[in-house]
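# Compute the structure for the input listed below.
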Amino acid sequence: MKRFVDVGIAVTDLDVAVATYSHMLGTSPRMLGPEHYAYPGLKGARFYIGNATISLVASDDSRSPIAKFIETRGEGVNHISFEVTDIEQDMKDMTARGVTFLTRRPLPFPEGQVVFAHPKSTHGVQVALVQPEPGLDLL
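Predicted coordinates:
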């Protein structure tokens, strides 16, 4: 793994959450539309704080992973993300160490590829591995 990059927070009302975090952090986020996500129906906001980001993620689709997360657990930390340079090799290495993933292969998204570890294998925390497109800095 190259570095920690993000903590993702599932929210029901993106506008309210953006107002809360903007006020708390004293900065404005970069707004993200559905085209920025591997799963359809998501939208969000990303705050750049030092060498990491805080992402607020909401959904208009009741079938999306974020909507299901909120339905079962309520709003809160949904995932933590690590940038990697070889996502498939890291998946193999982590699988050998007992981690299971929600999908067998990384999912494409506009900034690169992403795969999520099943939270049952990571003590209740969904861990994301993100491999950015060549030349793209996630921060």
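# only C-alpha atoms for contact and neighbour calcs from this point on.
OK.
# and the most centrally placed residue in the chain, what does it touch?
For the chain, residue 8 is the residue whose C-alpha lies nearest the centre (Cα atoms, centre = their mean; 5.0 Å). For residue 8, the contacting residues are 54-57, 77-81, by Cα atoms under 8 Å, 6 or more residues apart in numbering.
# Apply 10 Å and report the result again.
44-46, 53-57, 76-81, 126-128 (Cα atoms under 10 Å, 6 or more residues apart in numbering).
# Can you flag the buried ones in those?
For these, a burial check counting by 16 or more other Cα atoms under 10 Å picks out 44-46, 53-57, 77-81, 126-128.
# Which other helices and strands does the longest helix seen in the chain contact?
The helix that spans the most residues within the chain, counting by DSSP state H, is helix 14-25. Helices and strands touching helix 14-25, by 3 or more Cα pairs under 10 Å, 6 or more residues apart in numbering; DSSP states H and E, are strand 42-49, strand 52-59.
# circling back: could you check which helix or strand contains the residue nearest to the centre of the chain?
strand 3-10 (DSSP states H and E).
# circling back to that earlier point, for the helices and strands packed on helix 14-25, give me a markdown table that also has distance to residue 104.
What follows is the helices and strands packed on helix 14-25, written out as a markdown table (distance: least, Cα to Cα, whole Å):
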| stretch | distance to residue 104 |
| --- | --- |
| strand 42-49 | 22 |
| strand 52-59 | 23 |
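# compare with the first, here's sequence two:
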Amino acid sequence: MLEKIEHLGYAVENLEAAARFYEERFGVEVGEPEEVAEQGIRAMMFRVGESKIELLEPTREDSPVGKFLGKRGPGFHHVAFEVEDITSALRELKDSGVELIDEEPRVGAGGTRMAFVHPREAFGVLTELVERPNGKR
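Modelled structure (predicted):
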């Protein structure tokens, strides 16, 4: 079911400061910010080999990332795995009794289809499944 690690999500309080840190200290090229209004975030991505890091800044305190920052502070937020067919993956997980946050895919950053598995089911790790649009990598 899992194709590869698509990205790791980091919750940050200041998107531009975090991007600048990775650009200046590690020499990466961070993409342009993208707002995902439904999730209450602004996100920026950069590549590390075949995977990516997603920097997440909440646009409102009551968003999931806003709540995370309020409770835990900045840091690792989630791991995202690429899947070929997210609808089938979600159905298979649900049929096997796995608790999902999202039973239907939503639109995520970069036009992906995405959904979250509850961290209780993944040993405390918030897990995102991502289907790339039209097979894009």
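# Indicate which one of the helices and strands packed on helix 14-25 of structure 1 is closest to residue 90 of structure 1.
Comparison of the helices and strands packed on helix 14-25 of structure 1 against residue 90 of structure 1 by Cα to Cα identifies strand 52-59 as nearest, at 20.5 Å.
# That closest one vs structure 2, average offset?
Comparison of strand 52-59 of structure 1 with structure 2 after fitting gives an average deviation of 0.6 Å (mean Cα distance after the TM-score superposition for structure 1).
# next one: that strand to chain centre, how far?
Chain-centre distance of strand 52-59 of structure 1: 7 Å, with Cα atoms, centre = their mean, to the nearest Å.
# So which elements touch that strand?
Against strand 52-59 of structure 1 (3+ Cα pairs under 10 Å, 6+ apart) you get strand 3-10, helix 14-25, strand 30-32, strand 42-49, helix 65-73, strand 76-83.
# 7 Å instead?
Secondary-structure packing of strand 52-59 of structure 1 (3 or more Cα pairs under 7 Å, 6 or more residues apart in numbering; DSSP states H and E): strand 3-10, strand 42-49, helix 65-73.
# Compare those and report which one is nearest to residue 99 of structure 1.
Across those, closest to residue 99 of structure 1 is strand 3-10 (Cα to Cα), at 17.8 Å.
# Quick check: buried residues in that closest one?
So, applying 16+ other Cα under 10 Å, buried residues of strand 3-10 of structure 1: 4-10.
# mean distance, that strand to its aligned residues in structure 2?
Looks like 0.7 Å for strand 3-10 of structure 1 (mean Cα distance after the TM-score superposition for structure 1).
# got the angle between that strand and helix 14-25?
Here strand 3-10 of structure 1 points in a direction 130 degrees away from that of helix 14-25 (axes from the mean of the first three to the mean of the last three Cα atoms, to 10 degrees).
# and strand 3-10 of structure 1, how far from the chain's centre?
For strand 3-10 of structure 1, the distance to the chain centre is 6 Å (Cα atoms, centre = their mean).
# re the thing from before, residues in contact with the nearest residue to the residue nearest to the centre of structure 1 once chain neighbours are set aside?
Spatial nearest neighbour of residue 8 of structure 1, excluding adjacent residues (Cα to Cα, 6 or more residues apart in numbering): residue 55 at 4.6 Å. Counting by Cα atoms under 7 Å, 6 or more residues apart in numbering, residue 55 of structure 1 makes contact with 6-9, 44-47.
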